[in-house]
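*Asks:* Sequence first, predicted model second:
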Amino acid sequence: MTPSSSAHIGQMSVEDFEAIARHTPETVTLEFINGKLEVKPVPDGDHGEIIMWLLRQCLQQRPELGLYPEQGLMVETYRNGRARPDGTLTQVGNFAGHSEWAPADGVLMTVEVTSHDRDTDRHDRVEKRDGYAAAGIPVYLLIDRDAEQVVVYTDPEKGRYRNRVSHAYGATVKLPSPVAITLDTEKLQDYAR
C-alpha cells in the first residue's frame, strides 16, 4: 500500500485500523484517535443511566432528532480518526446507508460521559474534543463525572472549539443552536459518586 492510497498517521493507517476493528470481539470497543489505537472502557451502570437521561430529554424536546449511542464517526482533519462517541445527535435517518464508520456530516452534537479510568483526561477532555472540533461538529457536550460538571464546547474553528462553558450538576443548561435543547441537570446529582 503506497502512502498516496492510504491515509497514514501515527501507529497505523485508517484502513488497517478498520480491518482490526471489524474482527474485534463485541466485548471490546476500539477507536482510532490522534493516530493511535485506543480501547474504549466498558461503561458502568451510572454511565448508562446518564446516557438514558440525556436521550429522554433530547427526544422530548426535539423528536425529529436521534441520539445515537456508540455510532462510529470519521473525525479529525481529513477524517483520519475513528471515534465512537457515547452519543451522537443528528436528524433521524442521517446514518442510513453508511457503514460502521459514518462521516460527521449533519452531526449536531457529540456527547461523552467520562469514565473513571486513568485515560479519561486525555481521551474525553482533549483528544476526542479536538477530533470533534476538527470534524466541524457544532456542539460537544462533556458530562464530566469527576468534576460533577456539564461542559459545553461550541464554535469549532481550525480544529479547536472557541467557546467552553461549564455548569455544575443541578444547573439548567441551554445548548445553543443547532441543538437548541435545554437540559435540567438536577438528575445528574443522583449519579455523582
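*Replies:* All right, it came through fine. A quick note: this is a predicted structure, and the numbers were derived from the prediction, not measured.
*Asks:* drop to CA atoms for contacts and neighbour counts, all remaining ones
*Replies:* OK.
*Asks:* List the contacts of the spatially most central residue of the chain.
*Replies:* The C-alpha lying nearest the average C-alpha coordinate of the chain belongs to residue 85 (CA atoms, centre = their mean; 2.9 Å). Taking CA atoms under 8 Å, 6 or more residues apart in numbering as the contact definition, residue 85 lies against 69-73, 110-112.
*Asks:* and what of residue 21?
*Replies:* 29-30.
*Asks:* try this one next to it:
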Amino acid sequence: MTVMAERTSQMSVEEFETIASAAPETVTLEFVNGRIGVKKVTDGDHNTIVAWLARRCMRTRSDLDLYQGQGLRVEAYREGRAKPDAVLTPEAHFAGAGEWADPDGTLMVVEVTSYDSDTDRRDRHEKPAAYGQAGIPVYLLIDRDSCTITVHSAPDRKVGGYRTLHTAKFGETVSVPDPIGIEIDTEILKSYVR
C-alpha cells in the first residue's frame, strides 16, 4: 500500500489573496493543492477557443452566462483558489460576487491548455481534483497538446475528481451532459493548435 505524504501548504489562503490582489495584469495567480501557481498569459488561439465556446453555449442555452476571469474558491473547505479559463453559470449568477466566488451554482468550468511546463500538472491533475471536490458538475478540458477535448462529469466530492470521463479528438462531436445538455462540433479546434 502506498501512503501519500500530506502536502504542507505554502501559505494561508489570506496570504495568497493578498499576493494575488497585488499581482500585475500580465499574470494570473492560483492557489490549488496548497501551492501557488502562475498561469501563462493566454495567446490569441487560446482566447479564440474560449470565444468560440461562448458562442456555442449561448446559441444553445441563452439562459446561461460564460464568465472569463472569475475566480472560484475550490477544494475541501474552499481552501483553494482557481481562475478557470471560463465558468458557465445561470444568467447573472456572479452578480455582486467578489474576485473569489463560491462555486455553488456553477454548471461547468473550462480550461484550455497552454504551451507551458505546468499545464500537465495543473490542468490534467490538480484542477479536475479541485473542481470535482467543489462539486462542479462538468469540467471541460480543451487540450491543445493532444488535440482532444475531455468532458469530466459526475464529480466526487469526497476524494475529488470525476467518476466519468469522455475524451474525443478534435473534429468529433462532443456531448456535454446535464445540467448543460448540449452537443459541440469540435472541427474548428484543429485550426487553433500549433
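*Replies:* Everything's here; your move. Given the structure is predicted, the values throughout are model-derived calculations rather than measurements.
*Asks:* Please work out the TM-score for the two chains.
*Replies:* Structural agreement between the two chains, given as a TM-score (TM-score structural alignment, normalised by the length of structure 1), stands at 0.94; 185 aligned residues with a CA RMSD of 0.8 Å.
*Asks:* Name the nearest residue to the residue nearest to the centre of structure 1, sequence neighbours excluded.
*Replies:* The shortest distance from residue 85 of structure 1 to any non-neighbouring residue, by CA to CA, 6 or more residues apart in numbering, is to residue 70 (5.4 Å).
*Asks:* That neighbour matches what in structure 2?
*Replies:* Taking TM-score structural alignment for the superposition, residue 70 of structure 1 sits opposite residue 69 in structure 2.
*Asks:* Could I get the full set of helices for structure 1?
*Replies:* Per DSSP state H, structure 1 carries helices over the ranges 14-22, 45-61, 120-122, 128-134.
*Asks:* Buried deepest among those, which one?
*Replies:* Most buried of the helices of structure 1, by mean neighbour count (mean count of other CA atoms under 10 Å): helix 128-134, with a mean of 25.
*Asks:* quick one: it to chain centroid distance?
*Replies:* Chain-centre distance of helix 128-134 of structure 1: 9 Å, with CA atoms, centre = their mean, to the nearest Å.
*Asks:* ok, average deviation of it from structure 2?
*Replies:* In the superposition with structure 2, the average deviation recorded for helix 128-134 of structure 1 is 0.6 Å (mean CA distance after the TM-score superposition for structure 1).
*Asks:* what's that helix in contact with?
*Replies:* Here helix 128-134 of structure 1 makes contact (CA under 8 Å, 6+ apart) with 33-34, 75-77, 81, 83, 110, 140, 156-161.
*Asks:* what about the closest residue to residue 109 of structure 2 other than its chain neighbours, neighbour count?
*Replies:* In this structure, residue 109 of structure 2 finds its nearest non-sequential neighbour in residue 87, 4.5 Å apart by CA to CA, 6+ apart. By the criterion of other CA atoms under 10 Å, residue 87 of structure 2 has 24 neighbours.
*Asks:* Residue 32 of structure 1 now?
*Replies:* By other CA under 10 Å, the residues close to residue 32 of structure 1 number 25.
*Asks:* who are the neighbours in contact with it?
*Replies:* So residue 32 of structure 1 contacts 14, 17, 38, 81-83 (CA under 8 Å, 6+ apart).
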